[in-house]
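In: Quick one, what's the 3D model for this:
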Amino acid sequence: MGQHITITAAHWVYLAGVAAIVLTMILRANVVVPSIVATFLVALAWTHNPVSAFGSIFNASFVAAKELFNIFLVIALVTALLNALKTLRSDVRMIEPFRAIIKNGHTAFFVLAAVTYVISLFFWPTPAVPLVAAVLLPAAIVAGLPPLAGAMAIAIAGQGMALSSDYVIGVAPGISAKAAGEAISAAAVADRALVLSLITGGIALTLAYFSIRKLIQKPSESLLESWQAQSGNGDLARFEAAGSFDKAEIARGTGYDGSLTDGVQLCKELSAVELRRIGWSKLFAIATPLAFASVIAVMVLPKLGTGLPDLKGGDAAALVGGMAAILMICATFAADGPWRSLEVAAEHVTAGFVFAFRAMGSVLPIAGFFFTGAGGDLAASILNVPTGQAPSLLFDLVQSGQALIPNNHVFVAFGVLIVGMVTGIDGSGFSGLPLTGALSGALGPTVGFNITTLCAIGQMGAIWTGGGTLMAWSSLIAVAGFARVPVLDAVRALTLPVLAGLVVSTVCAVLFWN
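Out: The predicted structure is shown next:
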């Protein structure tokens, strides 16, 4: 602590780069270009070598790609599995039985939330939203649930609870942990984020339910007819260009158009499966959730004192990806036969990689910039200098400004939460994780706060805000579009429940995990 820290021009350039990226996020523009420019300027200021500075642009994204490729691979394999299940209509069969337990609007609210949460944990909210909206939302509306209430349940459970922990696929905790430093475990961040997401979501769902319970009506087919008669509200076109990511693609690039609005149409959809495939369709509708449930058990049971070996490093991601790959191959074999499945399975994997890079590719230059300031081997590889000469720019800045940082853990926790929420304003959710992770890694040791907990707090702020609960130009627009409600009405209805949940979960994190 007594070591003198010299702040160089590179430190100030790095700080200016962080400020520029945050400002760009606030203005809802894409931060890839500012990240690339900032990486170049930081490298130039540190090495004084234009050749190395130009090379750092490539090195930053390349290093980030190497560190995060396991995430891309898991996304690709899980997406490939989902595409294989769609061929058999097994994805529809997985949730179709839940229509039978929707008896009234009260049960409908919680059934929508529960099913959305589980599907989103396995496949992300992108396919979960249209699937639930097509199969379960019409039944919920018949049961008396207002469309706005359905949109709230889906958004909180999917874009909020499931995506903010991202416990199964592990994209968010992987980015947060890697940005915080090599000593931070993605599995540990995922564990903390899971509990915080459940606290936040539990508070948000409870407040949302009490805010709409008096609007729930008696079951009636006329409610569905009125809902079906509503035309699009134009929000998709109005917000299409807003934010740093094309959220319209989320609403359009789905396998369902919302047409499964009654039992007859649902039966027609399922009967479209060829007779020889029906058995396989039912089998994979059962086998897929059971397989992923076993994966969850392997991940969770060691933490409950069962004596089972804990998964280390990237073992959890490898298990999820391997399970998805085997299920995808088996489902493709069942749907297309032994010979044609060789080609179709490869097409599913290719489509999975296309989706993975479309969804997460722009994160690489952003992560690369923050890795530049993290020090150690990552910064050395980017700046092309020996490891001992690589600067820890962000850590140095925090250390030098330690006197200005209140040594109050509540202040620090809510500061990281607010930073995460600010980065979520651009409507992506994930683009701010390199910043919140790096900031947690620098602030934690300085103020004596658990780094893993800080990472999880920042992750909550970024994803609950930008992932699709508080920003009209986020993927919330897809939820509102399928529910046929104005997206701004959804934002207004969700703001108080979500903010209350984030405050409570952050306080719990300070009290119990610091």
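In: C-alpha only now, for contacts and for neighbours.
Out: Will do.
In: Now do the helix or strand encompassing residue 71: distance to the chain's middle.
Out: Using DSSP states H and E, residue 71 falls within helix 50-88. Its chain's C-alpha centre and that of helix 50-88 lie 15 Å apart, by CA atoms, centre = their mean, to the nearest Å.
In: to compare against the first, here's another:
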Amino acid sequence: MVQIGMLHYMYLAVIVFILIMMIYKKDIVLPCLIGIGIIGYIATGNVLNSVQIIYKALVVSAREFIEIIVIISLISAMSKSLRDIRADEFMVKPMKKFMTNPTLSFFILGFTMLIVSWFIWPTPAVAFIGTIMVPAALKSGLPAIWVAVTLNLFGNGMALSSDFFIQAAPAITSKALGINNPFYLIKASLLLWSVMSISTIVSSFIMMKRDIIKSPKEKLKEVNEVRNVLVKISTKIIAVVTPLIFIMDIFLIYKFKLKGAEATSLIGGTAVIVTVVVSIIKYSFKRALGEVAGSIKDGFIFGMKVFAPVIIIGAFFFLGSKETALQILGKGAGSTGILSDVGLYVSQRFPINKVSVIIMQSSISALLGVGGSGFSGLPLIGTLAQVFSSSININKEGLAALGQIITIWVGGGTIIPWSLVPIAAICDVQPFELAKKNLIPVFIGVICTIITAIIFL
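Out: Take a look at the predicted model:
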């Protein structure tokens, strides 16, 4: 019979405090650091050891995330190189001729954002395609606010919550879930992701059509047209070859059944090669010696800026998982995983079933997303799925996928205003207005996904 004590109660108290801070839109990095120190002291009874545990927790967390940080950084560096030679404009320019009405613009802009975001993440993708396709979408009659909604839901929602190719989100969740291969999580997420995506996009499209019918003469915002200047032949070649190379990567991943780190390595290596080739073409080999270093450095600055808070937040939540708790706390109290102990304790004393577990997982996931960073809650999501699945007969990969989808849709940048600023700025709309438009479709999607999980998990 599992027993819980002061260590467990304090850990839960810190989690509750963190959730309250999220609800009030406060940063949770400091509470996580303080929480690690408190838990370290209770577990060891030694001030010196508790100070060391703070550092150990950050190192363990960084070690868990390092592969993800590297791939994101390399892809960001490649994106910057392509922008420098204006290959990004040429790559998406042909799409503009097909955007002739609001409906076509909604789906063409959306699926372009989805595909590009799968390979370079939504934040770089906004800069990658936003300034090229937004003017065409506006001219077709799609209001600026719905241009922003389209980019947001397809990019920060559909692409980021699935992350099929870069596999950053599945890798984080899988680590906490206790499985080494993110492919199993991705496979389990397909049905839930499809339900969430389709229900949200369809709801949003219906609302968009209703708005246009109600306000057909609404004055559309204009943005600057893309400069019509001569593009070098080498730029055109790069613009054509780069997508083809990544399409080839997809084929190779499928053909040789590359999964997890192997698939990520292929994408990352390709990004490095493209970055180097682009730099040589633009600057010549001699100047490229320095320019490549600059691009890579900029990429890692972006990667660390995104993941620095995730490392700290993850360090606290990794205390709840058995594998990482042992590395951080050493053998002794808490090394079996604090949340694991609590989950087993609850399951032994209180009746739980599939429906209650799914509702709890979904509610916690939504609260974690309120912090505005869908990724920071993924370690806890994976840990909870592992705990719940050890107590009842439920698919742990599916339960973790449910939490990942809800957390990222909420916190990855669809209904949290302060995380909507990049897209809102490109489309010249207010972040709070964008969040308001997203709220109902995302809520409908979450409800549909929870119902699907109850039926099929």
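In: that older thread, what's the average distance of the helix holding residue 71 of structure 1 to structure 2?
Out: Its matched residues in structure 2 lie on average 0.8 Å from helix 50-88 of structure 1 after superposition (mean CA distance after the TM-score superposition for structure 1).
In: what's the following helix or strand past that helix aligned against in structure 2?
Out: Counting by DSSP H and E, the next helix or strand C-terminal to helix 50-88 of structure 1 is helix 90-95. With TM-score structural alignment applied, helix 90-95 of structure 1 matches the range 87-92 in structure 2.
In: ranges for the strands of the stretch 351-500 of structure 1?
Out: Taking DSSP state E, counting those that start in this stretch as the criterion, the stretch 351-500 of structure 1 carries no strands.
In: quick one: residue 107 of structure 1 and residue 279 of structure 1, what's the gap?
Out: 31 Å (CA to CA, to the nearest Å).
In: no wait, residue 239 of structure 1
Out: Distance from residue 239 of structure 1 to residue 279 of structure 1, by CA to CA: 43 Å.
In: now residue 348 of structure 1
Out: 22 Å.
In: Next up, the contacts around residue 1 of structure 2.
Out: 345, 348 (CA atoms under 8 Å, 6 or more residues apart in numbering).
In: and residue 317 of structure 2, what pairs with it in structure 1?
Out: Correspondence of residue 317 of structure 2 to structure 1, assessed by TM-score structural alignment: residue 370.
In: who's in contact with its match?
Out: Residues in contact with residue 370 of structure 1, defined by CA under 8 Å, 6+ apart, are 179, 434, 435, 438.
In: switch the cut-off to 10 Å
Out: 14, 17-18, 35, 38-39, 60, 64, 179-180, 378-379, 393-394, 433-439 (CA atoms under 10 Å, 6 or more residues apart in numbering).
In: With residue 436 of structure 1 instead?
Out: Counting by CA under 10 Å, 6+ apart, residue 436 of structure 1 touches 175-177, 179-180, 370, 416-421, 423, 442, 454-459, 461-462.
In: just residue 209 of structure 1 next, same as before
Out: Contacts of residue 209 of structure 1 by CA under 10 Å, 6+ apart are 106, 109, 110, 149, 152, 153, 203, 497.
In: Pull the number of nearby residues for the nearest residue to residue 180 of structure 2 once chain neighbours are set aside.
Out: Using CA to CA, 6 or more residues apart in numbering and skipping the chain neighbours, the partner closest in space to residue 180 of structure 2 is residue 174 (6.5 Å). Residues within reach of residue 174 of structure 2, counting by other CA atoms under 10 Å, total 27.
In: what's the counterpart of residue 174 of structure 2 in structure 1?
Out: By TM-score structural alignment, residue 174 of structure 2 lines up with residue 177.
In: tell me the contacts of that match?
Out: Residues in contact with residue 177 of structure 1, defined by CA under 10 Å, 6+ apart, are 183-190, 433-434, 436-438, 440-441, 451-452, 455-456.
In: Okay, the residue nearest to the spatial centre of structure 2 and residue 197 of structure 2: tell me how far apart.
Out: Closest residue to the average C-alpha location of structure 2: residue 160 at 4.3 Å, with CA atoms, centre = their mean. Distance, residue 160 of structure 2 to residue 197 of structure 2, using CA to CA: 11 Å.
In: what's the overlap in contacts for the two?
Out: What both residue 160 of structure 2 and residue 197 touch, as defined by CA under 10 Å, 6+ apart, is the set 153, 154, 405, 409.
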